[in-house]
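In: sequence first, then the predicted structure, then my questions.
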Amino acid sequence: MAREEALLSTEIVNRGIESSGPDAGSLTFSVRVRRRLPDFVQSVNLKYVKLGYHYLISHAIYLATIPVLVVVFSAEVGSISREGLWNFLWEDTARYDLVTLLAFFGVLVFTLSVYFMSKPRSIYLIDFACYRPDDELKVSKEDYIELARKSGKFDEGSLEFQKRILQSSGIGDETYMPKSVWLPENCSTMKEGRAEASEVIFAALDELFEKCRIRAKDVGILVVNCSLFNPTPSISAMIVNHYKMRGNILSFNLGGMGCSAGIIAIDLARDMLQANPNNYAVVVSTEMVAFNWYPGSKRSMLIPNCYFRMGCSAVLLSNRRPDFRRAKYRLEHIVRTHKGADDRSFRCVYQEEDERSFKGLSISKDLMEVGGDALKTNITTLGPLVLPFSEQLLFFATLVKKQLFGGKDASKPYIPDYKLAFEHFCVHAASKTVIDELQRNLGLSEKNVEASRMTLHRFGNTSSSSIWYELAYLEGKERVKRGDRVWQLAFGSGFKCNSVVWRSMRRSRRPSRNNPWLDCLDRYPVPL
């Protein structure tokens, strides 16, 4: 019972004066019960702490062995004088020492060779592009309700529910939606899906190729992620066909993996670049709004209609050493967490049909709790890789204290300050509630979550591409400096929570063009 109470917040709302009935003239109130993220940083699973350190020391054996071998080898050589070296090499009495010296030298060379052969190649992010639709596709919250009413697809109860969701969503009046969703006929067709995919993806890729000054035929690896629209031939095949890419390109199409699939796509591209040297990889992240539009009246399936908006990102990665000079970022870490083994986590975001056979995405009331558990696991694993030693020491001190003394009087685990590990945060702009709870639990400042809030306000929830609109915001504000660390955090159906960490290679400059925020950057941040 206490656990349930911790996950609920109660809000009493004055609904005004009752106009008729037995209670006429009296004040009426309604009580809203809202689920919130649990205080997941207050309870720690040691299994995931160990997993994080396992990632950290995977190559540490070489880093520990090489200095020892160097010291021993130097001591052996340094102890021999010039005259003694001649005797050491030619007299029979020195044969044993010569064998020892050569053995140490051989082990040193072997260890160095294994280390450099097993060390992953550096992966560079050359640049990225975010699609910005035409202004004629802008839809304000008021226009949304009016257009939805005129479409004839929703009853008054459904319209009122969507209106309440929009008012508290954190979404502004300049987000973009396809015109087809407002037509009376069905918009969830393959034709509409392909039309929207062609519009958003090709525009983003055209911009990327122009910014990076490369040809489509130079790309050796293509990874596309779109969760709910998966035609045949695939979207990746659409791209290959449109740009006439080379025949030996390694293409992949990820479907059904939710809003965190953008980081999964980066992870796949990284693995492919490790296996294919001197190559370029393009990662495209998007979602089709019209194809996933729900025209029914089931409340849990109407929520995605209110949040999801048009968007697409295209990212160029490289493992070519010459690209070190022009790259924007270097890939540091990727940590992925999957909670799909738990049935409740598996079904908290679920595509299904309602009683009228209308297809849609159903959002469970358990989403906040499930998301909190996945996030707790992810950041617990990520912590040892990125946190300063002082933070890890304080964390373990309080953790050991709790293990030794236990009980209610034991101190809570020390909550690491992730602001010491990262200069910039790009948290998936899912909803205002999610951003609020993440800020509270991680102890982030308003400036830390500014990019997420403003992206939600300006572009809405663009699914897996939202973290790139956030990074474009930070670059547009010229906040990213050389050496800064950027944490992109996303979560989605499955249930999955994924993190990627980038290191900035150069200072960002105010863009003259090709930035989705260019026409409105001076107006942001806006008060919410």
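Out: Arrived safely, thanks for sending.
In: only C-alpha atoms for contact and neighbour calcs from this point on.
Out: OK.
In: okay, buried residues for stretch 149-166 please.
Out: Neighbour counts over stretch 149-166 (16 or more other CA atoms under 10 Å) mark 149, 153-154, 158-159, 162-163, 165-166 as buried.
In: I'd like these as a markdown table, with secondary structure and distance to Tyr418 appended.
Out: Listed next are these as a markdown table, based on DSSP: H, G, I helix; E, B strand; the rest coil; distance: CA to CA, whole Å:
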| residue | secondary structure | distance to Tyr418 |
| --- | --- | --- |
| Arg149 | helix | 45 |
| Lys153 | coil | 46 |
| Phe154 | coil | 44 |
| Ser158 | helix | 41 |
| Leu159 | helix | 41 |
| Gln162 | helix | 36 |
| Lys163 | helix | 36 |
| Ile165 | helix | 31 |
| Leu166 | helix | 31 |
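In: check it against this one:
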Amino acid sequence: MNPQDLHHLWLHLKYNLVCVITCSAILVFGSTVYIMTRPRSIYLIDYSCYKPPSNLTVKFNKFIQHSKLKGDFDESSLEFQRKILERSGLGEETYLPEAMHKIPPTPNMASAREEAEQVMYGALDNLFANTKIKPKQIGILVVNCSLFNPTPSLSTMIVNKYKLRGNIRSFNLGGMGCSAGVIAIDLAKDMLQVHRNTYAVVVSTENITQNWYFGNKKSMLIPNCLFRVGGAAVLLSNKGSDKRRAKYKLVHVVRTHKGADDKAFKCVYQEQDDVGKTGVSLSKDLMAITGGALKTNITTLGPLILPVSEQLLFFTTLVVKKLFNAKAKPYIPDF
């Protein structure tokens, strides 16, 4: 092989080496960007629901008897509450806080704190015991309770009780009603996308003690019949190693905010009645507004979860209805 051939071979190898290095660099850079920016999988490791002690059980008859002894309700209000209880779907094994079992009731701050502590700590103790997770491992804490928001906050009470670490991301959601459970999960999901290799705990509850209504306005009596002691704690993780033991994987969270609509804004409203007694009023529009929000959510969720065949059927019938036959029934996807 002459020197000219060797020179051509060197140029060929040199050119290929530059291509290989360039392609490798692009591949490594692209893979790094993808790994760094792709959404992390969120896993639900376990959850725990608080069950109060049996002495806090409230039978329907006991509920009505205590309401009579409290002396705040007229006969019409008592009969209204009896009908709501019978039609509500609640059983005879629901619970009220200890303060509401006393005659007279003691709806003070100390009793409300005691209820919150029993519910939150009861659910968390069971969650930590079942998952074998140490409190110090928790990196994100989200607590939601619509009506009871003391200072220090409920989330701070949990931090103090379990001596959680100083750099924990802690959030306390209030005044957001029944939707706050889903909102809290959504917030925890967003935080787990930002902070790597950690756990998030979501605690969802409501507090009865200071929010019992002692008046006679019908729309404000309904929460007395529906709300009971309860709470849940959920453990979420973004660790790949938790995939095998997780109960669920979080895929989609969809929320529609109807607060811009005046009827929706007023459908669950904390206020005082004509004699100055505070309670939460549930309007007659509540079910219609809830149904509208659910319809919007399902419409948003459909394209994310339905197979292409169902989406094509829905789209085809929609086109037929719009262009050819306005009376044609729209296709309802098989969820």
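Out: On my side now, so go ahead. As the structure is a prediction and not an experimental result, all values here were calculated from the model.
In: which residues in structure 2 form strands?
Out: Taking DSSP state E to define them, one finds strands in structure 2 at 42-49, 138-144, 169-173, 199-205, 231-237, 248-250, 268-272, 278-282.
In: picking up where we left off before, which among the buried residues of stretch 149-166 of structure 1 gets closest to Gly476 of structure 1?
Out: Closest approach between the buried residues of stretch 149-166 of structure 1 and Gly476 of structure 1, by CA to CA: Leu166, at 27.3 Å.
In: ok, which stretches of the stretch 51-200 of structure 2 are helices?
Out: 60-70, 75-87, 98-101, 109-131, 154-162, 180-194 (DSSP state H, counting those that start in this stretch).
In: the alignment partner in structure 2 of Leu404 of structure 1 - how many residues pack around it?
Out: Superposed on structure 2 with TM-score structural alignment, Leu404 of structure 1 falls opposite Leu323. Applying other CA atoms under 10 Å, we find 9 residues neighbouring Leu323 of structure 2.
In: for Leu312 of structure 2, see how far away Leu323 of structure 2 is.
Out: Applying CA to CA, to the nearest Å, the value for Leu323 of structure 2 to Leu312 of structure 2 is 16 Å.
In: ok, back up a step: can I get the helices of the stretch 51-200 of structure 2 in JSON lines with distance to Ala264 of structure 2?
Out: Formatted as JSON lines, the helices of the stretch 51-200 of structure 2 follow (distance: least, CA to CA, whole Å):
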{"stretch": "helix 60-70", "distance to Ala264 of structure 2": "31"}
{"stretch": "helix 75-87", "distance to Ala264 of structure 2": "23"}
{"stretch": "helix 98-101", "distance to Ala264 of structure 2": "30"}
{"stretch": "helix 109-131", "distance to Ala264 of structure 2": "28"}
{"stretch": "helix 154-162", "distance to Ala264 of structure 2": "27"}
{"stretch": "helix 180-194", "distance to Ala264 of structure 2": "16"}
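In: of the ones you listed, which is nearest Pro303 of structure 2?
Out: That would be helix 180-194 among those, by CA to CA, at 19.4 Å.
In: the closest one aligns to what range in structure 1?
Out: Counting by TM-score structural alignment, helix 180-194 of structure 2 corresponds to residues 261-275.
In: the stretch 351-500 of structure 1: helices as residue ranges?
Out: 367-386, 389-405, 432-442, 450-459, 466-476.
In: how much does the second one deviate in direction from helix 367-386?
Out: Right, helix 389-405 of structure 1. 120 degrees (axes from the mean of the first three to the mean of the last three CA atoms, to 10 degrees).
In: which other residues reach helix 389-405 of structure 1?
Out: Helix 389-405 of structure 1 has contacts (CA atoms under 8 Å, 6 or more residues apart in numbering) with 384, 410-417.
In: repeat the analysis, applying 7 Å as the threshold.
Out: 410-411, 413-416 (CA atoms under 7 Å, 6 or more residues apart in numbering).
In: widest-spaced pair of these?
Out: Ala410 and Pro416 (17.8 Å).
In: of the two, who's got more company?
Out: Taking other CA under 10 Å, Ala410 of structure 1 and Pro416 do not tie; Pro416 has more neighbours (21 against 14).
In: how about the more buried one, what's its match in structure 2?
Out: Using TM-score structural alignment, Pro416 of structure 1 sits opposite Pro333 in structure 2.
In: got it, and Asp218 of structure 1?
Out: By TM-score structural alignment, Asp218 of structure 1 lines up with Gln137.
In: tell me who's in contact with its match.
Out: Tyr199.
In: again, only this time at 10 Å
Out: Listed by CA atoms under 10 Å, 6 or more residues apart in numbering, the contact set of Gln137 of structure 2 reads 164-165, 168, 198-200.
In: got it, and Ser76 of structure 2?
Out: Contacts of Ser76 of structure 2 (CA under 10 Å, 6+ apart): 82, 216, 218.
In: what is the nearest of those residues to Ser31 of structure 2?
Out: Nearest to Ser31 of structure 2 among the contacts of Ser76 of structure 2: Lys218, at 61.6 Å, using CA to CA.
In: count the neighbours of the spatially closest residue to Pro52 of structure 2 that is not a sequence neighbour for me.
Out: Spatial nearest neighbour of Pro52 of structure 2, chain neighbours left out: Tyr95 (6.9 Å); criterion: CA to CA, 6 or more residues apart in numbering. Applying other CA under 10 Å, we find 20 residues neighbouring Tyr95 of structure 2.
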